[in-house]
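> predicted model and sequence follow; I will ask about them next.
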Amino acid sequence: MFEKAAERGTSIGIFCTASYWNTEAILIAAQRIAEKYQIEKVPVVVATTFTYPHMPQCRRFLYCQDPKTGILSHFAYLNVLAGSKYSPYKNVAVLPHLDHANPVRDRWALTCALPYFSSVMFDAQLYPFEENMALTAEYVKNYGNDVLVEGILESLNVSDGAVATHIDNYCENAVKYVKTTGVDFAVADLGTEQQSTSVGKARYDKARARELTAALGRKMLVLHGTSCLANEQTRGLASDGVVRVNMWTRIAREAGQHAAEQVVSRMDKINAGDFNSTESMAYMRDSVEKAADIMEEMMELFGYANLA
């Protein structure tokens, strides 16, 4: 699916979620695209991390912060929204994804919870390159027939201070990594920063993406840290070999900012005790609408119109 979509000029969006409202916002955006271009089933990857230290999204679904309960409740909710005959999002093909799963810390999610996912990111980036390859290859051998596996060559920059590691002879080692591990997708360092606090300051490394794709012989790259890029930098990624584009931070941040601004604009009514202005659903709806708007715009930039 992903390589064929890329050949048509489309990169499939991986939109992360850590809340029920954000999950529905993803489906709203995809349904809008389906209706706009008359597409029967719009593919979108709905992703969440388990206990990823930089952003443990499954802990954020519920007040109790239990990741197992969080992930199970997420899938129950997602199934009702997208899998029910009563679903208002019938034109969305949901592809659940486990993001940034550590081989040890997230073992339960990588094994026991595997039936819930269509793909996983087996994240061994903290291990030395050779050990990373060995661990990833073992996982692909054991579970590669059950799920698509996304692997990562090296550590990436994260806004909280984690700094990318850089392997020598990058393209040569990328080819070695893919051949040795048998992964379906490869996360490459293309100049971005994960969980960035700003937009447009990073530079997407188009030349490296194209060089990697040529060396690998097929389109299989995954871009992380998309939140740090200006919109125009995300246009035409499929032509560079980027088949999946991972994004969350900017969406959640800007949706929250918008919702907060709306709260301020209602402050007189809130102080007067107006129920509809005060009840938390107002904030949630503002967040959902803004998040859906951003993701719809990103799907346009990713080339979803080409799926029509």
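Thanks, I have the structure now.
> alpha carbons only for contacts and neighbour counts from here, please
Noted.
> for this structure, which segments count as helices?
Residue ranges of the helices in the chain, as given by DSSP state H, are 2-7, 20-37, 57-60, 67-83, 107-111, 129-143, 170-181, 206-216, 249-265, 267-271, 275-278, 280-301.
> for Arg235, find the nearest of those.
Nearest of these to Arg235, taken as CA to CA: helix 280-301 at 4.9 Å.
> ok, Ala134 - contacts?
Thr181 (CA atoms under 8 Å, 6 or more residues apart in numbering).
> can you check Lys269 too?
So Lys269 contacts 277-278 (CA under 8 Å, 6+ apart).
> ok, 10 Å please
Counting by CA atoms under 10 Å, 6 or more residues apart in numbering, Lys269 touches 263, 275-278.
> distance check, it against Glu289.
21 Å (CA to CA, to the nearest Å).
> quick one on the thing from earlier: using a markdown table, please lay out the helices of the chain together with distance to Ser239.
Shown next, in a markdown table, are the helices of the chain (distance: least, CA to CA, whole Å):
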| stretch | distance to Ser239 |
| --- | --- |
| helix 2-7 | 7 |
| helix 20-37 | 21 |
| helix 57-60 | 31 |
| helix 67-83 | 30 |
| helix 107-111 | 31 |
| helix 129-143 | 27 |
| helix 170-181 | 18 |
| helix 206-216 | 8 |
| helix 249-265 | 24 |
| helix 267-271 | 48 |
| helix 275-278 | 46 |
| helix 280-301 | 13 |
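> below is structure B, check it against A:
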Amino acid sequence: MALVTSTEMFKKAQAGGYAIGAFNVNNMEIIQGIVEAAKEEQSAIILQVSAGARKYANSIYLRKLVEAAVEDSGLDIVLHLDHGENFDIVKQCIEDGFTSVMIDASHYPFEENIRITKEVVDYAHAHGVVVEAELGRLAGVEDAVKVKKEDATYTDPDEAVEFVERTGVDSLAVAIGTSHGAYKFKGEPRLDFERLEIIGKKLPNTPLVLHGASTVLPEFVELCNKYGGNIPGAQGVPEEMLRRAASMNVAKINIDTDLRLAMTAAIRKFMYENPSEFDPRKYLGPAREAIKGMVKHKIKDVLGSSGSNLK
């Protein structure tokens, strides 16, 4: 088994009507929890590294941890750059051994987004690496990505076709109403499935990606708040909506906030119940188990990708 690109994973996901979970990683315990869950479920997985993760842990450290996870688990794993800000960062991550990269030029005008993305695609493909890009802008906050609600825009289906044809990008992140962070909706959650269906029909061979797709699981929010947290009104994407999206050409669903909440809830609970404990292994162990349990749930009940590593 090895670090691989997402090409074959996405083909199988599209044919099978499920999605691959793309989980953001920041340290060893997060990686271990995700990979242990995927191993038990025999699910394909993508581990992705954001700007904040690179700043916190350094992409080289994370790559080595992911390589250890491949060796330990026997799984094929995609190592993906999430929200690459520019060509230089993408180039560096390719040189560091990433097998998949995202160039996010969605905040530029359409023609500039195409120009930047095409430059990245040409370089990445020459080095055997696949590329994800974004068209449309998601609201919310995630590490270096900060977009006000009034600046968010949905993906135009006709522009999506032109964008894919002119850039040669391997997968496309679309904006249909999801958003980054723990506060995705005020009021009733709504995704534009009609728009998603049109894009899928116009681009049947292009895997689509949903960013900002954490559910913000209530049990973890409640645990955080019970043990000293202050996360009022957090609301994510309902799981039934994600299951529906996974059957509509969405081959990759990004999950980050749910990982943070699961880990923080477990740590808060442990520290509250064990105030004299100061061994990091004692509270990071339960945090790792909380992540593992949450990821297993996502794989089985939301993404539908159990057994996909065997297909």
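Right, received. Where do you want to start? Only a predicted model underlies this, so the values are computations on that prediction, with no experimental measurement involved.
> and the helices of structure 1: which comes nearest Asn157 of structure 1?
Of these, nearest to Asn157 of structure 1 by CA to CA is helix 249-265, at 14.0 Å.
> about what we covered before: in PyMOL, how would I select just the buried ones from the contacts of Lys269 of structure 1?
The buried residues among these can be selected in PyMOL (16 or more other CA atoms under 10 Å) with this line:
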select buried, resi 263+277+278
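> got the contacts of Lys269 of structure 1 as CSV, with distance to Val147 of structure 1 columns?
Formatted as CSV, the contacts of Lys269 of structure 1 follow (distance: CA to CA, whole Å):
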residue, distance to Val147 of structure 1
Val263, 42
Phe275, 46
Asn276, 44
Ser277, 45
Thr278, 44
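> for structure 2, identify the residue most remote from the centre.
Ser276 (36.1 Å; CA atoms, centre = their mean).
> Asn24 of structure 2 maps to what in structure 1?
Counting by TM-score structural alignment, Asn24 of structure 2 corresponds to Cys16 in structure 1.
> isn't its match up against Phe50?
No. Cys16 of structure 1 is beyond contact range of Phe50, at 11.5 Å (criterion: CA atoms under 10 Å).
> give me the common contacts of these two.
57, 98-99.
> output the longest strand belonging to structure 2.
Secondary structure of structure 2 per DSSP state E: the longest strand is strand 77-84.
> give the aligned range of it in structure 1.
Strand 77-84 of structure 2 maps onto residues 94-101 of structure 1, going by TM-score structural alignment.
> sort out which residues of the matching stretch are buried, please.
94, 96-101.
> just to revisit the earlier point, can I get the shared contacts of Cys16 and Phe50 of structure 1 in JSON lines including distance to Leu301 of structure 1?
As requested, the shared contacts of Cys16 and Phe50 of structure 1 are exported to JSON lines (distance: CA to CA, whole Å):
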{"residue": "Gln57", "distance to Leu301 of structure 1": "26"}
{"residue": "Leu98", "distance to Leu301 of structure 1": "24"}
{"residue": "Asp99", "distance to Leu301 of structure 1": "22"}
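> closest one of those residues to Gly256 of structure 1?
Nearest to Gly256 of structure 1 among the shared contacts of Cys16 and Phe50 of structure 1, with distances taken as CA to CA, is Gln57, at 16.1 Å.
> counterpart of that closest one over in structure 2?
Gln57 of structure 1 maps onto Ala53 in structure 2, by TM-score structural alignment.
> does its match touch Leu47 like I think?
No. Here Ala53 of structure 2 lies out of contact with Leu47, judged by CA under 10 Å, at a distance of 11.7 Å.
> mind listing the shared neighbours of these two?
The contact lists of Ala53 of structure 2 and Leu47 share 24-26, 62, 82, where a contact means CA under 10 Å, 6+ apart.
> which residues in structure 2 does stretch 245-259 of structure 1 align to?
Using TM-score structural alignment, stretch 245-259 of structure 1 pairs with 253-267 in structure 2.
> trace Val158 of structure 1 over to structure 2, please.
In structure 2, Val158 of structure 1 lands on Gly140 (TM-score structural alignment).
> should've said Lys4 of structure 1
For Lys4 of structure 1, the residue aligned by TM-score structural alignment is Lys12.
> burial measure for that match, as a count.
18 (other CA atoms under 10 Å).
> what does Lys39 of structure 2 give?
So Lys39 of structure 2, with other CA under 10 Å, has 19 neighbours.
> I'd say it and Gly74 touch.
Yes. The pair Lys39 of structure 2 and Gly74 passes the contact test of CA under 10 Å, sitting 8.0 Å apart.
> now the strands for the stretch 101-250 of structure 2?
Along the stretch 101-250 of structure 2, counting by DSSP state E, counting those that start in this stretch, strands occupy 130-135, 139-142, 145-147, 171-174, 179-180, 208-210, 250-255.
> redo the ones you listed as JSON lines? Include mean neighbour count and distance to Asp104 of structure 2.
Output for those, formatted as JSON lines (neighbours: other CA atoms under 10 Å; distance: least, CA to CA, whole Å):
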{"stretch": "strand 130-135", "mean neighbour count": "27", "distance to Asp104 of structure 2": "6"}
{"stretch": "strand 139-142", "mean neighbour count": "19", "distance to Asp104 of structure 2": "13"}
{"stretch": "strand 145-147", "mean neighbour count": "16", "distance to Asp104 of structure 2": "10"}
{"stretch": "strand 171-174", "mean neighbour count": "25", "distance to Asp104 of structure 2": "9"}
{"stretch": "strand 179-180", "mean neighbour count": "25", "distance to Asp104 of structure 2": "14"}
{"stretch": "strand 208-210", "mean neighbour count": "27", "distance to Asp104 of structure 2": "13"}
{"stretch": "strand 250-255", "mean neighbour count": "27", "distance to Asp104 of structure 2": "15"}
